[in-house]
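In: pasted the sequence and its predicted model underneath.
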Amino acid sequence: MMTQILGCCNRYVQGYGEIKRLKSYVSWMGRSFLVIASKNRLRDLKNTIAEAMDGLKVTFVQFDGQCSWEEIHKIVAVASNCGAEAIIGVGGGKVADTAKVVANKCGARVIIVPTISASDASTSSVSLVYQDNGTIEDVIAFPVSPELVLVDTEILIHAPVRLFVAGMGDALSTYIGGKVCQEHYFDNHFNAKGTHTALAVAKLSYDMLMKYGVQAKKAAEQKVITDAFNAITEVNILMSGMGFENNGSASDHCFYFGTLALTEREEYVYHGEGVAFSTCCQLVMQGASNEELDEVYQFCLNVGLPVTFDDMHLSNLTEEEFDIMTKAVLKENFIHHHPFEVTYEMVYGAYKTADAIGNMYKKGGSLI
């Protein structure tokens, strides 16, 4: 008999102005809290958080931009000195990852307050630790997910629209990669099989993107709250996080990671943007129908996600660069989460064909 595991944050709260009610959600965790945030987020939110946490001990520490071991050790020392019983990470994915590691090191609870919805890092039970040059040094899996993820949409409407769209790109991969894993019994990120609940959440996230993605972007451009904006915020942060961890990953990220092997090329795209194009590559490689591909390509075009190498700022790729990327993809663990052997020729062909289809769509063409 197989083991199935479903993991999720203990409590998810989303709403306008919710940060002002932070104390009501966390006071049971203790009396001393450490808030980790960047210089700009401290400028914008320090006073609001201090007022919201009135009567509790709150220490603030500035995050200096990289989730590195040096930064983590610095913050662990501060947390130990102030006796923090819970760590509150306020910011993007690297702040969230840092907060999770610090909390784990200190035996404290972890609270995430995302200020952008560009990725699904907030709800996950994993942190990526980087070297100073930006390359990944460690991937750390924790035994529990964050205690609380508090999503204040009043904060999120002021985030750059491009980051909101990048979050949609990351979420786009969730069902497409997870479905392959579930149907062919590959492990999820908890080293077990996925549940029907997990796949249903991933499918819902995909359907919500198709239904609300374009109008949610329009709301984000106007910096206003609408039902569509709320829906896609939930998709980007909660559904995407639950979906990728609980279903597993296939090659939906691998083709993007392959492009990162081009060390002479500067990276211009955000994680979710690169993942969107990578997801197109996966669909091509696994033989998706014209109808499936059309829906994904049209969506990406409509919200402004990359569908070509030119969109990724990778113009005029040489055959040597294609060779480097293809070999890098084949080294990724999750490239093997397909019910067939993935070969060099398949990866190479998917790269070139996905780009060619994208160029066709950008010129007004279509597969159907």
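Out: Yep, it's here.

In: use CA for all of it now, contacts and neighbours both
Out: Noted.

In: so the residue lying farthest from the centre of the chain: helix, strand or coil?
Out: Using CA atoms, centre = their mean, the residue of the chain lying farthest from its centre is G55. It sits 34.2 Å away. Following DSSP: H, G, I helix; E, B strand; the rest coil, we place G55 in the coil state.

In: how about the one 4 residues further on?
Out: For T59, the reduced secondary structure class is strand; criterion used: three-state DSSP.

In: hang on, it packs against V35?
Out: Yes: counting by CA atoms under 8 Å, T59 touches V35, with 6.1 Å between them.

In: work out the gap between the longest helix seen in the chain and the centre of the chain.
Out: Counting residues, the longest helix in the chain under DSSP state H turns out to be helix 196-222. Put simply, helix 196-222 sits 14 Å off its chain's centre (CA atoms, centre = their mean, to the nearest Å).

In: show me which positions of that helix end up buried.
Out: 198-206, 208-210, 212-221 (16 or more other CA atoms under 10 Å).

In: helices or strands up against that helix?
Out: Under the contact criterion of 3 or more CA pairs under 8 Å, 6 or more residues apart in numbering; DSSP states H and E, helix 196-222 touches helix 161-183, helix 227-234, helix 240-247, helix 290-303.

In: who does the last one touch, helix- and strand-wise?
Out: Using 3+ CA pairs under 8 Å, 6+ apart as the contact criterion, the elements in contact with helix 290-303 are helix 196-222, helix 271-285, helix 344-362.

In: below is an additional structure, to be compared with the one above:
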Amino acid sequence: MSIKILISPSRYVQGPGAIHSLGEQVKTFGQKAFITGGKTALKETRGDIEKSLKEHNVDSVFEVFRGECCDSEIERLKAAATAAGADFIVAVGGGKVIDAGKAVACLMNKPVVIVPTIAATDAPCSALAVIYTEEGVFDRYFILPQNPNLLVVDTAIIAKAPVRFLVSGMGDALATWFEADSCAKSAAKNIPGGYTTVTALNLARLCYDILLEYGEAAKLAVERGVATPAVEKIIEANTLLSGIGFESSGLAAAHAIHDGLTVLEETHHSYHGEKVAFGTLAHLVLEDRPWAEINEVLDFCTRVGLPVTLAQIGVTDPTPEKIMRVAEKVCEPGMMVHNMPFPVTPQMVYNAIYGADAIGKAYLAKR
């Protein structure tokens, strides 16, 4: 019997000034919050967080995140949270600190609250943490027993972040529909180990449709630091729709190609969603999707500023040896490329990466 599973965060709160409601939202979790975030994220939010928590008699301890979601950093944060007597964990910032916070909360069996300051990935919603080595190379997925207990998404804060973060989030969200569709075709299991629901598939498709409709307008607004209705929709697509869509429908080639690209040091300066955008183009080539769909993705990426060539993600010298290293990583046992509706080999991935790069170069040359 095919059991379908859909998972999602327990509560999602979004809007300008949402951070001021944090104390009200978390007061049932306990009296001591352990809060971790990057230096920039904490500089922007610490005063508002402390004030909101204090209004509801919640004490707080802050610890700066050191930048990599790796085993040693997770253990360091766990030790600090344990020493502080934390009742719950709050992760503030971008994808890596969010994943680290979720992992710490899981290991401590405590609630976790996510306060994203950028909308660069769909990490805030998921019951999954991406673990890297200390050098920033993809290591493994850490599947968590449940999604975050609470997300507080302050769109005024996110709109003031550099626009590249929002665009990167669109790149991450861009893969959601195509990977969900491929997983549905292959009857691949989703992240919680069941099969996709009609609901999750339609949320994945809605995510894609919102990107196409509002992505460019949102980018232009965030360049001015303002949260328009288009920005609100794109933040929701990048965070909530992409989060539920990927997790409850499944990942496939686009994210596997991202993971493979991390073996090349020159890609480490590109953001997760930027590499996923190129991975999405390679996914479409690998799956032999209709040319009209490929053109639609190329048009969207170039309008909002997402990469469509290897050079745009830092691989200016894509030698056969490099690309085969990537392809072999993509096809390792357990990688999500095996959710595609056909068997995938390193040679097929190698061909798709070069094919996508050629298509992207040709498209840019015509502009």
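Out: Thanks, I have the structure now. Computed from a predicted model, the values in this text were never measured in an experiment.

In: can you calculate the TM-score here?
Out: Overlay of the two chains. TM-score (TM-score structural alignment, normalised by the length of structure 2): 0.95; 364 aligned residues with a CA RMSD of 1.6 Å.

In: which part of structure 2 matches stretch 119-135 of structure 1?
Out: Matched against structure 2 by TM-score structural alignment, stretch 119-135 of structure 1 falls on residues 121-137.

In: map E221 of structure 1 onto structure 2.
Out: Match for E221 of structure 1 (TM-score structural alignment): E223.

In: quick one: residues contacting the aligned residue in structure 2 for L260 of structure 1.
Out: The equivalent of L260 of structure 1 in structure 2 is T262 (alignment by TM-score structural alignment). Listed by CA atoms under 8 Å, 6 or more residues apart in numbering, the contact partners of T262 of structure 2 are 136-138, 268, 326.

In: who has more neighbours, T59 and V35 of structure 1?
Out: Applying other CA atoms under 10 Å to T59 of structure 1 and V35 shows that V35 carries more neighbours, namely 26 against 17.

In: surely the more buried one touches G89?
Out: Yes: between V35 of structure 1 and G89 there is a contact under CA under 8 Å: 6.0 Å.

In: where does the residue most central in space within structure 1 land in three-state SS?
Out: Nearest to the mean C-alpha position of structure 1, counting by CA atoms, centre = their mean, stands S119 at 2.6 Å. On the three-state scheme (three-state DSSP), S119 of structure 1 is labelled coil.

In: which ones are touching it?
Out: Contacts of S119 of structure 1 by CA under 8 Å, 6+ apart are 93, 166-167, 170-171, 236-237, 271-272.

In: got those residues as a markdown table, with distance to S68 of structure 1 and neighbour count columns?
Out: What follows is the contacts of S119 of structure 1, written out as a markdown table (distance: CA to CA, whole Å; neighbours: other CA atoms under 10 Å):
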| residue | distance to S68 of structure 1 | neighbour count |
| --- | --- | --- |
| G93 | 13 | 23 |
| A166 | 23 | 27 |
| G167 | 23 | 28 |
| D170 | 23 | 29 |
| A171 | 26 | 31 |
| N236 | 25 | 29 |
| I237 | 23 | 27 |
| H271 | 18 | 19 |
| G272 | 21 | 27 |
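
In: returning to that earlier point: report the angle between the longest helix of structure 1 and helix 227-234.
Out: 130 degrees (axes from the mean of the first three to the mean of the last three CA atoms, to 10 degrees).

In: which residues does whichever residue in structure 1 pairs up with V167 of structure 2 contact?
Out: Residue-level alignment of V167 of structure 2 against structure 1, with TM-score structural alignment as criterion, gives V165. Contact partners of V165 of structure 1, counting by CA under 8 Å, 6+ apart, are 118, 217, 272-273, 303-305.

In: so which of those residues wins on neighbours?
Out: A118 leads the contacts of V165 of structure 1 on contacts (other CA under 10 Å) with 29 neighbours.

In: with adjacent residues omitted, what lies nearest to G95 of structure 2?
Out: Leaving aside its sequence neighbours, G95 of structure 2 sits nearest to A123 (CA to CA, 6 or more residues apart in numbering; 5.5 Å).

In: same question, V285 of structure 2
Out: A352 (5.6 Å).

In: for that neighbour, give me its contacts.
Out: 282-283, 285-286 are the contacts of A352 of structure 2 under CA under 8 Å, 6+ apart.

In: got those as JSON lines, with distance to P320 of structure 2 columns?
Out: Listed next are the contacts of A352 of structure 2 as JSON lines, based on distance: CA to CA, whole Å:
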{"residue": "A282", "distance to P320 of structure 2": "16"}
{"residue": "H283", "distance to P320 of structure 2": "19"}
{"residue": "V285", "distance to P320 of structure 2": "18"}
{"residue": "L286", "distance to P320 of structure 2": "18"}
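
In: closest to P9 of structure 2 among those residues?
Out: H283 (28.0 Å; CA to CA).
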